[in-house]
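1. Model the following, please.
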Amino acid sequence: MDLERSVGIVETKTATLGDLRLDNGSVLSPTVIAYETYGTLSPEKDNAILICHALSGDAHAAGYLSSSDKRPGWWDDYVGPGKSFDTNQFFIISSNVIGGCKGSSGPMSINPVSGKPYGSSFPFVSIKDMVEAQKLLIDSFGIQKLFCVAGGSMGGMQALQWSISYPDFLTNCIILASSPEHSAMQIAFNEVGRQAILSDPNWNNGLYEDNASPRKGLALARMVGHITYLSDDKMREKFGRNPPRGNLLNSDFAVGSYLIYQGESFVDRFDANSYIYVTKALDHFSLGKGQELTKALSPAQCRFLIISYSSDWLYPPAQSREIVKSLEAADKRVFYVELNTKEGHDSFLLPNSKQEDVINGFLKMPVDE
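-> From the prediction side, this is the model:
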């Protein structure tokens, strides 16, 4: 464990909040949100930053959950004392989305009517619903305005939604490797993953038990998804056409063995129903294109930082530039950076000194500039 510039040992907490009326008319009652906080909320409560996670992320963005924990939170390189999201200056909040499976209300939650897990009877949730649930959490702290909302990939969609759902509530918005809506190709990859789960013999219409869940289908879904997170150059550099270590029972190539490992390890930390719910929320999120997008973003009042990555073919830079163009057309304050990387979509999660500098500079820049 490396505690240098770390927030140290942290605890994931849960907040039981009020009723939440979802986009589809259903009411989530109660609304439970898992979250972590780092740093100290100022007496004026004006230094809070909300971190939004990507598809398979959770509330554990930084630090360690115990003294024996070997891996820190998913964005530990950027959250902590002296880091981009400096906990010496800011109060950082990271929460798990509703519909997920890491402590917030979702398919694994107990239905108060039946006394059993909701499973596939859990109501559909949208990106907007995720933001509404986050707003309940932020309100519980007595915070009147967020200094910033930041997130990558699906987290970027949440941040973008924040800027128009609550335009008076945030000063800054940081969006990394994201999009105003999914393309047909992006929907297609998610659909293949969902079909892998639905085709698993243990699917049982989403009403499966823990000891008989659609593990194989979920593993295959993760394998497909993981391919899209990397770049061709990175996969070539890391695996080439090399054979796997050990025997050839599972794959003839190292990259196949790697994907099998990723799939099998994923099923131990994620739920198949949640995978379906969250990917559907991603696919249904749409702020439009061109003039439609400009109109959708017109309520925003905050300052924006948009970051894209040259090697990201899942959320290519062109989609980030769509957001930038529409924000400029709507006369919003926006800064755009395309970073030259070779890691693909995962670039926003990985250490990058240029990314650190860009985020640092943006957050330290006087708001009126």
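2. When you work out contacts or count neighbours from here on, use the C-alpha atoms and nothing else.
-> Noted.
3. Let me see the contact set for Ile51.
-> Shown in contact with Ile51 (C-alpha atoms under 8 Å, 6 or more residues apart in numbering): Ile92, Ile93, Ser94, Ser95, Val149, Ala150, Gly151, Gly155.
4. Just say helix, strand or coil for it.
-> With DSSP: H, G, I helix; E, B strand; the rest coil as the basis, Ile51 sits in strand.
5. quick one: Lys280 from Asn273, how far?
-> Using C-alpha to C-alpha, to the nearest Å, Lys280 is found at 11 Å from Asn273.
6. one more, for comparison:
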Amino acid sequence: MPAVGIVETKYVNLGEFQLESGARLPEVTVAYETYGQLNAEGTNAVLVLHALTGDAHVAGKHDPQDKLPGWWDPLVGPGRAIDTNKYFVVCSNVLGGCYGTTGPASVNPETGKPYGMSFPVVTIRDMVRLQKKLVDTLGIKRLVCAIGGSMGGMQALEWAVTYPDFLDSVIPIATSGRLSAQAIAYNEVQRQAIIMDPNWNNGDYYGREVPARGLSLARMIGTITYKSDESWNFKFGRAFNGKQNGGYYSFNSRFEVENYLHYQGMKLVKRFDANCYLYLTKAMDLHDVGRGYPSYKEALQRIRAKCLMIGIRSDILYPPHYQKEVAEILREAGRPAYYMELNSPYGHDAFLIEFDMMTPIIRGFLESI
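-> Down below sits the predicted model:
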């Protein structure tokens, strides 16, 4: 199938923005990409929502020489599951991110210096409220669907709860309506890895040496939670790279799984901001669609959109029972809610890998709207 081709990231200043906490950002810039054409009625839009270290670049390439296309390219394009011949597809970098949308690495217009840790804490709900401002600015009157995996799935659920009459359907993938104690624990250890790096310097490292060791270690920890026992054993087993010249008994020799973790850690350092990692994991910790409502169940029952929860059999970060729970609560309230499961060994990462599995599921659901 053809791809969306060459695309560009666009930027819009949405002015002052007040957060759920009451804190105020004097101005907010949002980075976003669009694919396809918005119809005259403004009613054919699909909002794609990215995960923790993702960005607005969902599909296509920015330059013909780019090695890889956007992170969900196999799902988005002409004739693909999210068909750009039918839908106007939008994705924006989240509030607090570091790929063009205002976050802790951005310059505070009131001081002329990067916010760093003076940036206010943001929530998933704040991200969604800012996305609503973007959607309104683009002339979108109603969403066909809000879809995303992991932190993107949190945003999708928050969209359906906060703006129940604005969207026809929602597809949260490998996520939950509120973060579990175990996931919060994983996030806290990752944050501590960054904070304990002397180069973090209370978040004031811009223009200096960045906390590379801390951010790398945080990513290594996170990567462990994104996989499964099956996938680790399939990919690496006990492969060892130090068997030559007595290396087996050297403390500095490594199994290949260790090499992989170190590689993934340093790879993130080259493309992501440590303070952003702190703020976005904190936003995930605070995620609870029931906050401000009489109960978690009553918050979910605000949803009017047709809902497809997608789980992953081997996901240890967001086990399938979290997605099943949301679907069951919605069905109890008489809402059209469904659950599908990816029978994948790849763990949480499956939503970024199993495109052949996801294509018929997503395509079929969207065609039913």
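7. Provide a ChimeraX selection command restricted to the buried entries of the contacts of Ile51 of the first structure.
-> Applying 16 or more other C-alpha atoms under 10 Å to these, the buried members can be selected in ChimeraX as follows:
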select :92,93,94,95,149,150,151,155
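8. So Asn44 of the second structure versus Gln37 of the second structure, what's the distance?
-> Taking C-alpha to C-alpha, one finds Asn44 of the second structure at 9 Å from Gln37 of the second structure.
9. joint contacts of these two?
-> By C-alpha under 8 Å, 6+ apart, Asn44 of the second structure and Gln37 have these common neighbours: Tyr87, Phe88.
10. Report back the residue of the first structure that's furthest from centre.
-> Asn247 (35.8 Å; C-alpha atoms, centre = their mean).
11. what sits against it?
-> Residues counted as contacts of Asn247 of the first structure (C-alpha under 8 Å, 6+ apart): none.
12. That one: what secondary structure?
-> For Asn247 of the first structure, the secondary structure call by three-state DSSP comes out as coil.
13. Just the element for the residue lying closest to Ser199 of the first structure once chain neighbours are set aside, please.
-> Residue nearest to Ser199 of the first structure in three dimensions, not counting chain neighbours: Gly217, with 6.8 Å by C-alpha to C-alpha, 6 or more residues apart in numbering. Assigned by DSSP states H and E, Gly217 of the first structure belongs to helix 215-229.
14. Which residue numbers in the second structure does the helix or strand just after that helix align to?
-> Downstream of helix 215-229 of the first structure, the first helix or strand assigned by DSSP H and E is helix 232-238. With TM-score structural alignment applied, helix 232-238 of the first structure matches the range 229-235 in the second structure.
15. List the buried residues for that stretch?
-> Applying 16+ other C-alpha under 10 Å to stretch 229-235 of the second structure flags Ser231, Trp232 as buried.
16. Tell me which residues are up against it.
-> Contact with stretch 229-235 of the second structure is made by Val257, Pro345, Tyr346, Gly347, as judged by C-alpha under 8 Å, 6+ apart.
17. before we move on, back to that, what would the contacts of Ile51 of the first structure look like in TSV with secondary structure and distance to Ala34 of the first structure?
-> Listed next are the contacts of Ile51 of the first structure as TSV, based on DSSP: H, G, I helix; E, B strand; the rest coil; distance: C-alpha to C-alpha, whole Å:
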residue	secondary structure	distance to Ala34 of the first structure
Ile92	strand	14
Ile93	strand	11
Ser94	strand	9
Ser95	strand	6
Val149	strand	17
Ala150	strand	18
Gly151	strand	17
Gly155	helix	16
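18. Tell me how far the residue at minimal distance from the centre of the second structure lies from His57 of the second structure.
-> Centroid check for the second structure by C-alpha atoms, centre = their mean gives Ala51 as the closest residue, at 1.0 Å. Separation of Ala51 of the second structure from His57 of the second structure (C-alpha to C-alpha): 12 Å.
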